[in-house]
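S.K.: Got a predicted model here, sequence first, then my questions.
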Amino acid sequence: MPELPEVTAIAQFLDERTAGLPIRRVDVASLAVLKTADPPYTALVGRTVSSVGRIGKYLVLTTVPGDAADQEPLHLVIHLSRAGWVRWSENLSPKPPRPGGKGPIALRVHCGLPGEGFDVTEAGTQKRLAVWIVADPLDVERIAGLGPDALTLGAGELGEILAGHSGRIKNVLTDQRIISGIGNAYSDEILHRARLSPFAPAKNLSAEQVEVLHDAIVGILRDAIGRLEGPGGVATMKAEKRSGLKVHARTGLPCPDCGDTVAEVSFADRSFQYCPSCQTGGKKLADRRMSRLLK
């Protein structure tokens, strides 16, 4: 799932290629991804991309009118969910993707010269990618309900947030309504760097632990953004992400820091990884949701 670092890098990648370009056409291959109908997606045609940015884990492509009659910006908001991605091309087919087809393309935006533009794709059978066209990103209910951005939090504000939540720190870090931008992969890496158990109650962290956790959040996310800004762009971003992970998706492999075997806790539709020696005093966490969980 693209998280804050990937969405930041994708936004920068698209901004460098699309800012200042006119939108010539928008093709929708999957109507299910459109979560708004007014204004229609065709309202983007003829407008100019002014910038591409990020709010939480949402891409926000801002457009301005092509003439002076309409001064209001219009935003194309994209949530890539678990399996969404963006592919830039200078050789897009002039033939629209087939609506309802089995391919991964959900949305295609033609901008700039003929052939230039990008596809928004989604792999797999669970289709959760979502697209909104709105006058204000806050018109998207999920964006309006986001917590503060993970990279804007100071240590003091983080401490206040954690003190108000009795849930496990893993769940608090990944709840977008509490802190936005962090997902499953980077929360594993953050907790590993901070030497915290994923099941530690958020409100029980000491002031020193909060400081260490804050440093880990900023360090892990900024390190990841730096790695993802390489010349390969979106084409190599997934590989770059994997190259920087120490525990996430490394079950059974040695921890790079201590050599212990990376362990896993599995649920019905997800799992997370941790190092017992680094994070839980050498103890294994219970691997069932209803079991008595170690703190």
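M.R.: Structure received.
S.K.: Could you use CA atoms for every contact and neighbour count after this?
M.R.: Will do.
S.K.: Buried residues, the longest helix along the chain. List them.
M.R.: The residue-count maximum for a helix in the chain (DSSP state H) belongs to helix 207-228. For helix 207-228, the neighbour count (16 or more other C-alpha atoms under 10 Å) marks 210-218, 220-221, 224-225, 227-228 as buried.
S.K.: quick check, nearest of those residues to His75?
M.R.: Minimum distance to His75 across the buried residues of helix 207-228 is 24.0 Å, recorded for Ile225 (C-alpha to C-alpha).
S.K.: contacting residues for that closest one?
M.R.: Contacts for Ile225 (C-alpha atoms under 8 Å, 6 or more residues apart in numbering) come out as Pro5, Glu6, Thr8, Ala9.
S.K.: And it, how far from Thr8?
M.R.: Distance of Ile225 to Thr8, computed by C-alpha to C-alpha, to the nearest Å: 7 Å.
S.K.: Find the residues that touch each one of these two.
M.R.: Joint contacts of Ile225 and Thr8 (C-alpha under 8 Å, 6+ apart) do not exist.
S.K.: Which residue is the nearest non-sequential neighbour of Lys170?
M.R.: Spatially, and ignoring its direct neighbours in sequence, Lys170 is nearest to Pro198 (4.8 Å; C-alpha to C-alpha, 6 or more residues apart in numbering).
S.K.: Settle this for me: that neighbour is touching Ile169, isn't it.
M.R.: Yes - contact criterion C-alpha atoms under 8 Å: Pro198 and Ile169 qualify, at 5.8 Å.
S.K.: which one of these two has more residues nearby?
M.R.: Pro198 (27 against 23; other C-alpha atoms under 10 Å).
S.K.: measure that one to Leu146 for me?
M.R.: 22 Å.
S.K.: swap in Leu80?
M.R.: Leu80 is 16 Å from Leu146, by C-alpha to C-alpha.
S.K.: between these two, who's got more neighbours?
M.R.: Taking neighbours as other C-alpha under 10 Å, Leu80 and Leu146 compare with Leu80 leading, 23 against 19.
S.K.: for the more buried one, what are its contacts?
M.R.: Met1, Pro2, Tyr58, Glu122, Arg128, Leu129, Ala130.
S.K.: same thing but 10 Å
M.R.: By C-alpha atoms under 10 Å, 6 or more residues apart in numbering, the contact set of Leu80 is 1-3, 7, 57-59, 86, 120-122, 128-131.
S.K.: Over to Arg87?
M.R.: Residues in contact with Arg87 (C-alpha under 10 Å, 6+ apart) are Ile10, Leu14, Ile105, Arg108, Gly117, Phe118, Asp119, Val120, Thr121, Gly233, Val234, Ala235.
S.K.: Included below, for side-by-side comparison, is a second structure:
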Amino acid sequence: MPEIPDLNIFSRNLAKRLEGKKLSLITILINRQLKVSEAVLKETLEDQTLTAIKRIGKELKFEFQNGHVLVIHLMLHGTMYWYEGKNENRFTIAEMLFADGTGLAITDWQKAVMLKLDPEPVAVPDALDIQPDYLKKALKNTSRNIKTVLTEGKTVQGIGNAYVDEILYAAKISPFSAADKIPEDRIEVLFKAIGTVLTDAENHISQNFPDTITEKERDFLKVHRPKQKLTLAGEEILKAEIDKRKTYYTAEQELFE
């Protein structure tokens, strides 16, 4: 699943090619996750100029000149591709064709990608916008395990399964720790790890795949390494399942309970 580092890069690269261009045609090939009709999308967005593309949590927000917004959530396997002329990409959910001939195909073999027109804003803060005091208060109010708290989207937006493992590894906190048992000084460490891990990952991807709009390899991750037995530092990777999420961690991460 694309997370904050990927989506920040996607949004910048999409903006470079699409901002200021008029959307000539939007076509929905799979509508199972669409909350409005294709006709409404066409009436609202076609012939409108795209003014901005932003990331909100795990979603991409396409803002148009008439004030309307199209939000795209790529879910687990959603992928975007450029095309010119005819779209040849398999499993296409939607096509967006702009006036200069630039096409954007949104695909997903699971057909789970979500397109939303003018959704209500979400009050939950983005992971890169939170402050230490907010995190301390939020964690003290729940006894659920810290991995679930950070990934479920009710406390922070934008952190998914892979990067929460990396964040907890960097903070030396077990993913099984009860959120309300984590000491305040360790929450400070956790807060810093959120910013550092996400920023470092974005920098790595940007340097190696500067023009990408599709998720790339994650071999640079230190502990969330499904095919490896050791971290990049040589520690044994332990594997478990937490709330149906595959979890990777080490024995050195401290458990608070």
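M.R.: Structure's in. What do you need? All values reported here derive from a predicted model rather than from experimental measurement.
S.K.: what residue of the first structure takes the place of Leu128 of the second structure?
M.R.: Aligned counterpart of Leu128 of the second structure in the first structure: Leu151 (TM-score structural alignment).
S.K.: distance of the closest residue to that match other than its chain neighbours from Asp149 of the first structure?
M.R.: Distances taken as C-alpha to C-alpha, 6+ apart put Val218 closest to Leu151 of the first structure, at 6.2 Å, once the chain neighbours are dropped. Using C-alpha to C-alpha, we find Val218 of the first structure at a distance of 11 Å from Asp149 of the first structure.
S.K.: try Pro40 of the first structure
M.R.: Relative to Asp149 of the first structure, and taking C-alpha to C-alpha, Pro40 of the first structure is found at 29 Å.
S.K.: the more surrounded of these two?
M.R.: More crowded of Pro40 of the first structure and Asp149, by other C-alpha under 10 Å: Asp149, with 17 against 12.
S.K.: Against Leu80 of the first structure, how distant is that one?
M.R.: 17 Å.
S.K.: What of Ile225 of the first structure?
M.R.: 17 Å.
S.K.: Looking at the contacts of Arg87 of the first structure, which are in helices?
M.R.: Those of the contacts of Arg87 of the first structure lying in helices (DSSP H): Ile10, Leu14.
S.K.: Closest one to Ser206 of the first structure out of the contacts of Arg87 of the first structure, please.
M.R.: Among the contacts of Arg87 of the first structure, Ile10 lies closest to Ser206 of the first structure (C-alpha to C-alpha), at 35.9 Å.
S.K.: Double-check that closest one against Leu228; I have them as touching.
M.R.: Yes - using C-alpha atoms under 10 Å, Ile10 of the first structure is in contact with Leu228, at 8.9 Å.
S.K.: Return every residue with contacts to both of these two.
M.R.: Shared contacts of Ile10 of the first structure and Leu228 (C-alpha under 10 Å, 6+ apart): Val234, Met237.
S.K.: Might one say that Thr155 of the second structure is in contact with Asp129?
M.R.: No - counting by C-alpha under 10 Å, Thr155 of the second structure sits too far from Asp129 to count as a contact (11.8 Å).
S.K.: Comparing the two, which residue is more hemmed in?
M.R.: Thr155 (19 against 9).
S.K.: if we can go back for a sec, which residue in the second structure aligns with the residue nearest to Leu151 of the first structure?
M.R.: Correspondence of Val218 of the first structure to the second structure, assessed by TM-score structural alignment: Gly195.
S.K.: contacting residues for that match?
M.R.: Gly195 of the second structure makes contacts with Ala127, Leu128, Asp129, Ile130, Ile167, as judged by C-alpha under 10 Å, 6+ apart.
S.K.: Separate out the buried members of the residues you listed.
M.R.: Ala127, Leu128, Ile130, Ile167.
S.K.: export those to a markdown table and tack on distance to His224 of the second structure?
M.R.: A markdown table is the format used below for these (distance: C-alpha to C-alpha, whole Å):
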| residue | distance to His224 of the second structure |
| --- | --- |
| Ala127 | 19 |
| Leu128 | 20 |
| Ile130 | 24 |
| Ile167 | 10 |
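S.K.: Against Lys22 of the second structure, how distant is the closest residue in space to Asn13 of the second structure that isn't next to it in sequence?
M.R.: Closest residue to Asn13 of the second structure apart from its sequence neighbours, by C-alpha to C-alpha, 6+ apart: Asp211 at 6.1 Å. To Lys22 of the second structure, Asp211 of the second structure is 22 Å away according to C-alpha to C-alpha.
S.K.: where do the helices sit along the first structure?
M.R.: All helices of the first structure, identified by DSSP H, fall at 4-18, 141-144, 155-163, 169-174, 184-194, 207-228, 237-243, 276-279.
S.K.: mind checking how far the first one is from the chain centre?
M.R.: With C-alpha atoms, centre = their mean, to the nearest Å as the basis, helix 4-18 of the first structure stands 11 Å off its chain's centre.
S.K.: what angle sits between it and helix 184-194?
M.R.: Angle between the axes of helix 4-18 of the first structure and helix 184-194 is 120 degrees (criterion: axes from the mean of the first three to the mean of the last three C-alpha atoms, to 10 degrees).
S.K.: list residues touching both of Pro198 and Ile169 of the first structure?
M.R.: Residues touching both Pro198 of the first structure and Ile169 by C-alpha under 10 Å, 6+ apart: Ser187, Leu191.
S.K.: contacting residues for Asp188 of the first structure?
M.R.: By C-alpha under 10 Å, 6+ apart, the contact set of Asp188 of the first structure is 170, 173-174, 182, 194, 196-198, 245-249, 272-275.
S.K.: redo that, cut-off 7 Å
M.R.: By C-alpha atoms under 7 Å, 6 or more residues apart in numbering, Asp188 of the first structure lies in contact with Val247, His248, Phe272, Gln273, Tyr274.
S.K.: Show me what the longest strand anywhere in the second structure is in contact with.
M.R.: Longest strand in the second structure by number of residues (criterion: DSSP state E): strand 48-56. With C-alpha under 7 Å, 6+ apart as the contact definition, strand 48-56 of the second structure has outside contacts at 7-8, 11, 15, 18-23, 60-66.
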